[in-house]
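K.L.:
Return a 3D structure for these sequence lines:
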Amino acid sequence: MATTLSLSFPLDPQNRFNISKTTRRFSLSSLPYHKFPIPNPHFKISSSSHSQSQSSSSTSLNDTFFLPGRFLTHDELNRLNFLESFLYSQQLQSGTVWVRVMRDHEVDPIVCLLADSFAESMMFPKGYINVLRFLVKQYLIERRTLMPHMVTLIAFYKGIVDDGEEEMHLAGTVEISFDKNGANTSLPSPTPPKDKPYICNMAVQKSLRRRGIGWHLLKASEELISRMSSSGDVYLHCRMIDEAPFNMYTKADYKIVTTDSILVLLMLQRRKHLMCKKLPLISMPSETDVSFSDE
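P.N.:
This next block holds a predicted model:
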């Protein structure tokens, strides 16, 4: 599956520019993290889908970086704890996919995934990739200070081979903003409502596409939004030229709200659809909703 990127970086006098939809190649061996911790699958959140939770992880989201002087309310702490426990899993014909919240020590692999995607799409010279990675990392760090009003999810995939199971791989990522406090200050056109949930920056490792990973990144995002937001509407962008993602979104019941004017071509941008879907609202589980298994 192709990817949808709408990153914004502090570069120009207005402090922003946007990145459009791209694809990428991703080599896990080039990254410092070869294995990634998967939460204990015996901790389950009651849900209609295949979602699970963990009681703890190697890095707590409560220890993540926040802006100096920012204090979290009781509600924000509860939401942060829920994000830490969130895990979506799905068995595929070719293997298993897990989706959970990105931890601080996983920023660098996601930086490579997103930066290389943009560089490949825009045919950037290789000499610029380190600068681009620096900008993407600054973006991710800045965005993470807005948790729990936004979140970056990451997908892991373990395939099935004849002689057993493959090693687990980082497979993809997606970003979600839940409300206006987590909205990006500079959104691509057509502009979605800032007080509504918004899905962007979806990327899947090129070697792992066509396995349903992008679909389950989308489904995990929708389930998390249903639990974290009081709004029933979720928005996303899709470029007009990207047929495969558009077919996936329409299959998931997203409808076109509006489309970019042809005048955006004068700004060297691809025309995009703004799409919307109504989601069922699911309240966050209480402590009594979480069941534990010793198996």
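
K.L.:
C-alpha from now on. contacts and neighbour counts both.
P.N.:
OK.

K.L.:
wouldn't Thr173 be in contact with Cys200 here?
P.N.:
No - applying CA atoms under 8 Å, one finds Thr173 not in contact with Cys200, separated by 9.6 Å.

K.L.:
And stretch 7-22, what's buried?
P.N.:
By neighbour count on 16 or more other CA atoms under 10 Å, the buried set for stretch 7-22 is Leu7, Ser8, Phe9, Ile19, Ser20, Lys21, Thr22.

K.L.:
Can you pick out the most distant pair from those?
P.N.:
Pairwise distances across those (CA to CA) peak at 16.7 Å, for the pair Phe9 and Thr22.

K.L.:
Can you tell me which of the buried residues of stretch 7-22 comes closest to Asp260?
P.N.:
Ser20 (13.1 Å).

K.L.:
Tell me if the closest one really is in a strand.
P.N.:
No - per DSSP: H, G, I helix; E, B strand; the rest coil, Ser20 lies outside any strand segment and is coil.

K.L.:
Hmm, it is touching Thr3, no?
P.N.:
No - between Ser20 and Thr3 there is no contact under CA under 8 Å: 9.0 Å.

K.L.:
Tell me how many other residues crowd Ser85.
P.N.:
By the criterion of other CA atoms under 10 Å, Ser85 has 22 neighbours.

K.L.:
for Asp195, same thing?
P.N.:
So Asp195, with other CA under 10 Å, has 14 neighbours.

K.L.:
The structure of the following sequence is requested for comparison with the preceding one:
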Amino acid sequence: MAAAAISLSLYSDRQQVQQQHSFTNLNPSKGLSFLSSRNPLLSLQKIDRYNFKCSCSSSNSNSVTPSQFYAFLDDPFRGSRFLSNEELEKLKALESFVYLQELESGSLCIRAMRTEEMDLTVGLLAESFAESMLLPLGYEALLRFLVKQYMIERRAVMPHAVTLVGFYKEKSGEGGEQLAGTVEVCFDKRGANASPPSPTPPKNSPYICNMTVPKQLRRRGIGWQLLKASEELITQMTSSKEVYLHCRIIDEAPFNMYIKAGYDVVQTDSILILLTLQRRKHLMCKKLPVFRNIPESDISDSGEELP
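P.N.:
Next comes the predicted model:
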């Protein structure tokens, strides 16, 4: 069965998280920099054989009111920021975005994360961080706190960036819908992270990062669909013809997948980056729109080990 898996990796070692544990007053813009800047999209290993579908619900109204925008966010953001008409329209597009895909084993729906889904998404990301960094279980609570602060900050920059979530339902109908993955998409300079990972992508260009799929749902094509949904949304939200992401040099299978998907290496970390306790990474770029049909025989059947 064709499948896809995505593993999110933090380009920082255990010592950096332990240092975070000693902070008494966490400043999200500083204490969370290791989360916001060093966890790019990684490790897509196989591609679902089906073509993707995307549908965006339309509206009869040509404008969206501030009250509609704030309803899409949560209480802390109401009245805290002035939005232009263009931003309000983009918020409406994000709220209505729906990407539907039928997989071999079930159905997948990808859309913008809602306020009430933040804790669930935070849990998935924190679990993935802890797994990729081989951290003791005791650090997961700390990671949850840091990730949530980061996500609150990122949610405040909407519609210049968005967190997408995917919900999966088995064809058998047993168990109902479950969170199947998440990915962050930055559309422009205002949505870019303040401290992006190296090699630094252009801040004015879209950027995909922070993608992960739960262990029990990997190898079902979900990761690939998260990537395609991100690209489809980018084409609707911006006129940019390029999208960027990072891939660690040690992740051979993801690297091969990105090449097959149309991404090219534009820059690679210097070996000196190892002195900062980070993994060397490729910065990769894809011209949009590019949707290539890749023969299943060309896709690597490698495992899904986390880095």
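
K.L.:
follow-up on the earlier one: which one of Thr173 and Cys200 of structure 1 has more residues nearby?
P.N.:
Thr173 (28 against 22).

K.L.:
Check the spacing between that one and Met267 of structure 1 real quick.
P.N.:
To Met267 of structure 1, Thr173 of structure 1 is 28 Å away according to CA to CA, to the nearest Å.

K.L.:
Determine which residue lies closest to the centroid of structure 2.
P.N.:
Centrality entry for structure 2: nearest residue to the mean C-alpha point is Val183, 2.0 Å, by CA atoms, centre = their mean.

K.L.:
check contacts around Glu84 of structure 1.
P.N.:
Residues in contact with Glu84 of structure 1, defined by CA atoms under 8 Å, 6 or more residues apart in numbering, are Gln54, Ser56, Ser60, Leu61, Val101.

K.L.:
swap the cut-off to 7 Å and go again
P.N.:
By CA atoms under 7 Å, 6 or more residues apart in numbering, Glu84 of structure 1 lies in contact with Leu61, Val101.

K.L.:
what does Asn39 of structure 2 give?
P.N.:
Asn39 of structure 2 neighbours (CA under 7 Å, 6+ apart): Leu8, Ser9, Leu10, Tyr11, Cys209, Asn210.

K.L.:
can I assume the last one sits in a helix?
P.N.:
This points to Asn210 of structure 2. No - counting by three-state DSSP, Asn210 of structure 2 is not part of a helix but strand.

K.L.:
Please enumerate the helices of the stretch 1-150 of structure 2.
P.N.:
In the stretch 1-150 of structure 2, the helices defined using DSSP state H, counting those that start in this stretch lie at 14-21, 28-31, 33-37, 66-72, 85-96, 118-133, 140-155.

K.L.:
and Gly166 of structure 2, which of the ones you listed is closest to it?
P.N.:
With CA to CA as the measure, helix 118-133 is the member of those nearest Gly166 of structure 2 (10.0 Å).

K.L.:
so that closest one corresponds to what in structure 1?
P.N.:
The aligned range for helix 118-133 of structure 2 in structure 1 is 107-122, by TM-score structural alignment.

K.L.:
Show me what counts as buried in that stretch.
P.N.:
By 16+ other CA under 10 Å, the buried positions in stretch 107-122 of structure 1 come out as 107-120.

K.L.:
Same check on stretch 151-165 of structure 1?
P.N.:
Neighbour-count burial for stretch 151-165 of structure 1, counted by 16+ other CA under 10 Å, picks out Val151, Thr152, Leu153, Ile154, Ala155, Phe156, Tyr157, Lys158, Gly159.

K.L.:
do the same with stretch 94-107 of structure 1
P.N.:
Across stretch 94-107 of structure 1, burial judged by 16+ other CA under 10 Å covers Thr96, Val97, Trp98, Val99, Arg100, Val101, Met102, Arg103, Asp104, Val107.

K.L.:
mind checking what the first one lines up with in structure 2?
P.N.:
In structure 2, the residue equivalent to Thr96 of structure 1 is Ser107, according to TM-score structural alignment.

K.L.:
ok, now how distant is its match from Asn39 of structure 2?
P.N.:
For Ser107 of structure 2, the distance to Asn39 of structure 2 (CA to CA) stands at 27 Å.

K.L.:
ditto for Ser128 of structure 2
P.N.:
Counting by CA to CA - Ser128 of structure 2 and Asn39 of structure 2 are separated by 10 Å.

K.L.:
Equivalent analysis for Gln101 of structure 2, please.
P.N.:
For Gln101 of structure 2, the distance to Asn39 of structure 2 (CA to CA) stands at 26 Å.

K.L.:
Kindly report the same for Lys241 of structure 2.
P.N.:
For Lys241 of structure 2, the distance to Asn39 of structure 2 equals 23 Å [CA to CA].
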